[in-house]
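# with the sequence up front, the predicted model follows.
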Amino acid sequence: MSGSRGTHNFNGFISFEGIEGSGKSTQAKLAADYLKGKGRDVLITEEPGGTKISRKIRGILLDAGNNMDPLTELLLYNSARAQHVREIIYPALTRGIIVITDRFSDSTLAYQGYARGIDLAVIKTLDDIVAPDLKPSLTFLLDMDVEEGLRRNRAAKKEDRFELETVEFHKKVRNGYHQIAVEEPDRIKIIDASASVGDVSKKIIEILESQWL
């Protein structure tokens, strides 16, 4: 697929966003299972990842042994996304398949923009190049206290390069997500991720039923 496309207004692209330990991966899978149970064709994927190339880039990005410059980090995420969008996301959406992704471009704004301090205009320009006119029609932002999220991950022995960042870094990420949600309240639904897995899933399903089913 070429890098030049017209406008895409897909209504089947859902993203899950949130800080470390917010449970978005679990909730993305539960939402996919629910929609499949309703007879929908669903593809679940993640960022960085989803393709062989993107998974290799993921390994570099998350390796705790890599002392990475923020610009390098930004460009690697966009490289992984470029492959992911062209190989997986666009083809699936074009076939009418619902795509659920664990993270997408909002993560880049929150982590590399609001937390790392890279100019948001630069990030948005890169996003326009990498995924022109492609934005989730619905985003679930799983929100919770930063310290509790980090405790969850450490209890699960998850310690990649981002989980080892300071609490202040993760607070900047959370604040960034809140700012993005303020700017796009129709798309982004904030979910209290401190509740039980079942209660969080119930709230997400209620939103899916009200908007999609």
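Yep, that arrived.
# rest of the way, CA atoms for contacts and neighbours
Will do.
# helices of the chain, start to end?
Using DSSP state H, the helices of the chain run over 24-37, 52-62, 70-84, 90-94, 105-108, 120-130, 146-155, 167-183, 197-211.
# quick one, the longest one and helix 146-155 angle?
Orientation of helix 167-183 against helix 146-155 (axes from the mean of the first three to the mean of the last three C-alpha atoms, to 10 degrees) gives an angle of 120 degrees.
# which one of the helices of the chain is the most hemmed in?
Mean neighbours per residue, mean count of other C-alpha atoms under 10 Å, is largest over those for helix 105-108, with a mean of 22.
# list the helices and strands it packs on?
Helix 105-108 sits against strand 13-18, helix 167-183, with contacts defined as 3 or more C-alpha pairs under 8 Å, 6 or more residues apart in numbering; DSSP states H and E.
# could you dump these into a markdown table with distance to residue 63 added?
Shown next, in a markdown table, are the helices and strands packed on helix 105-108 (distance: least, C-alpha to C-alpha, whole Å):
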| stretch | distance to residue 63 |
| --- | --- |
| strand 13-18 | 20 |
| helix 167-183 | 18 |
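# how close does the closest residue to residue 19 other than its chain neighbours get to residue 191?
Excluding its sequence neighbours, the residue lying closest to residue 19 (C-alpha to C-alpha, 6 or more residues apart in numbering) is residue 174, at 6.3 Å. Separation of residue 174 from residue 191 (C-alpha to C-alpha, to the nearest Å): 13 Å.
# do residue 66 as well
Taking C-alpha to C-alpha, one finds residue 66 at 33 Å from residue 191.
# which one's more surrounded, these two?
More neighbours surround residue 191 than the other of residue 66 and residue 191, with 18 against 10 (other C-alpha atoms under 10 Å).
# where's the residue nearest to that one when sequence neighbours are not counted relative to residue 9, distance?
Distances taken as C-alpha to C-alpha, 6+ apart put residue 142 closest to residue 191, at 4.9 Å, once the chain neighbours are dropped. Distance of residue 142 to residue 9, given as C-alpha to C-alpha: 24 Å.
# try this one next to it:
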Amino acid sequence: MTGGRGRFITFEGGDGAGKTTQSRLLADHFAAQGRTVVHTREPGGTDFGVEVREIVLHSRSHIDPRAEALLYAADRAHHVATVVRPALERGDVVLQDRYFDSSVAYQGAGRVLDAGQIRDLSIWAVDGLLPDLTILLDLDPSAARARLDVARTRYDRLEAEAAEFHERVRAAFLDLAAAEPERFLVVDAALPVEEIARIVRERVDASA
């Protein structure tokens, strides 16, 4: 197993797809089995990550796309070294909202940078650590925006991007899943919350 004795499961998808909700439900599932769960996110899973998150999502200044990619990679390197790897070495379950696939989709496809270079940068930053399972919650960007309109009073820098940006991001996520079907579970995020949770639990339990 890539993460040692623990399990490393990441949640991916566009903004508004329900990643946080589903990762919390899966955390409850593991907790009911007596497992210790570390529920974290990128960026923002460490004190340093909170500072990076404020910059990349809420800065009022223009951030060059390459600088943005490097900021995410810096957060990822620190987060894996200080939170994720120690938890996996303890035998914990790590459930994480976003990982390097988000950088490939958002900075690679969304910002129209070289996706291979973005992936290589992240893989170097985390010293090759791959998730055991990545759950991609796929949702049409227009449906996602409708959800955000209900939940948000203010959009962050990425949420506020044009529809074409989010279409590129969605297509990139689906391409990543098609390229690594053994690592990805793709779920229709328009399904009811409990139905999605059931599908996720079945895949997780089957791969235990």
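It's in. Every value quoted in this text rests on a predicted model; they were computed, and no experiment measured them.
# superposed, what's their TM-score?
Put the two chains on top of each other and the TM-score (TM-score structural alignment, normalised by the length of the second structure) is 0.95; 206 aligned residues with a C-alpha RMSD of 1.4 Å.
# compare the helices and strands packed on helix 105-108 of the first structure and give me the one nearest residue 199 of the first structure.
Nearest to residue 199 of the first structure, of all those, is strand 13-18, at 16.2 Å by C-alpha to C-alpha.
# between the closest one and helix 24-37, how big is the angle?
Using the same axes, to 10 degrees: strand 13-18 of the first structure against helix 24-37 is 150 degrees.
# follow-up on the earlier one: report the contact partners of the residue mapped onto the residue nearest to residue 191 of the first structure from the second structure.
Aligned by TM-score structural alignment, residue 142 of the first structure pairs with residue 137 of the second structure. Contact analysis of residue 137 of the second structure by C-alpha atoms under 8 Å, 6 or more residues apart in numbering lists 11-14, 17-19, 186-189.
# and for residue 163 of the first structure?
The contact partners of residue 163 of the first structure, by C-alpha under 8 Å, 6+ apart, come to 20, 150, 153.
# what does it correspond to in the second structure?
Matched to the second structure by TM-score structural alignment, residue 163 of the first structure sits across from residue 159.
# mind checking how far that match is from residue 32 of the second structure?
Residue 159 of the second structure is 34 Å from residue 32 of the second structure, by C-alpha to C-alpha.
# residues contacting the alignment partner in the first structure of residue 40 of the second structure?
Applying TM-score structural alignment, one finds that residue 40 of the second structure aligns to residue 45 in the first structure. Contacts here follow C-alpha under 8 Å, 6+ apart; on that basis residue 45 of the first structure touches 99-102.
# that older thread, need the contact list for the residue nearest to residue 19 of the first structure.
Neighbours of residue 174 of the first structure in contact, by C-alpha under 8 Å, 6+ apart: 18-19, 110, 143, 146.
# reformat the contacts of residue 163 of the first structure as TSV; add distance to residue 199 of the first structure.
Below are the contacts of residue 163 of the first structure laid out as TSV (distance: C-alpha to C-alpha, whole Å):
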residue	distance to residue 199 of the first structure
20	19
150	20
153	20
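# closest to residue 53 of the first structure among the residues you listed?
Set against residue 53 of the first structure, the nearest of the contacts of residue 163 of the first structure by C-alpha to C-alpha is residue 20 (23.5 Å).
# ok, that closest one to residue 51 of the first structure distance?
From residue 20 of the first structure to residue 51 of the first structure the distance is 22 Å (C-alpha to C-alpha).
# neighbour count: the two, which is higher?
Neighbour count, other C-alpha under 10 Å: between residue 20 of the first structure and residue 51, residue 20 has more, with 24 against 20.
# the more buried one pairs with which position in the second structure?
Match for residue 20 of the first structure (TM-score structural alignment): residue 15.
# which residues touch that match?
Neighbour list for residue 15 of the second structure: 144-145, 148, 159 [criterion: C-alpha under 8 Å, 6+ apart].
# and in the first structure, which of those remain?
Contacts from the contacts of residue 15 of the second structure that recur in the first structure, judged by both residues aligned by TM-score structural alignment, their matches' C-alpha atoms under 8 Å, are 144-145, 148, 159.
# from these, which two are the most distant?
Taking C-alpha to C-alpha, no two of those sit farther apart than 144 and 159, at 9.9 Å.
# what does stretch 27-40 of the first structure rub up against?
Outside stretch 27-40 of the first structure, the residues within contact range by C-alpha under 8 Å, 6+ apart are 16, 41-44, 97-98, 100-102, 197, 200-201, 204-205.
# what is the nearest of the residues you listed to residue 114 of the first structure?
Relative to residue 114 of the first structure, the closest of the contacts of stretch 27-40 of the first structure is residue 16; by C-alpha to C-alpha it sits at 18.2 Å.
# who's in contact with the closest one?
Going by C-alpha under 8 Å, 6+ apart, residue 16 of the first structure touches 24-25, 28, 100-104, 139-142.
# can you put those residues in JSON lines and add distance to residue 159 of the first structure?
As requested, the contacts of residue 16 of the first structure are exported to JSON lines (distance: C-alpha to C-alpha, whole Å):
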{"residue": "24", "distance to residue 159 of the first structure": "17"}
{"residue": "25", "distance to residue 159 of the first structure": "16"}
{"residue": "28", "distance to residue 159 of the first structure": "21"}
{"residue": "100", "distance to residue 159 of the first structure": "25"}
{"residue": "101", "distance to residue 159 of the first structure": "22"}
{"residue": "102", "distance to residue 159 of the first structure": "18"}
{"residue": "103", "distance to residue 159 of the first structure": "18"}
{"residue": "104", "distance to residue 159 of the first structure": "21"}
{"residue": "139", "distance to residue 159 of the first structure": "26"}
{"residue": "140", "distance to residue 159 of the first structure": "24"}
{"residue": "141", "distance to residue 159 of the first structure": "22"}
{"residue": "142", "distance to residue 159 of the first structure": "20"}
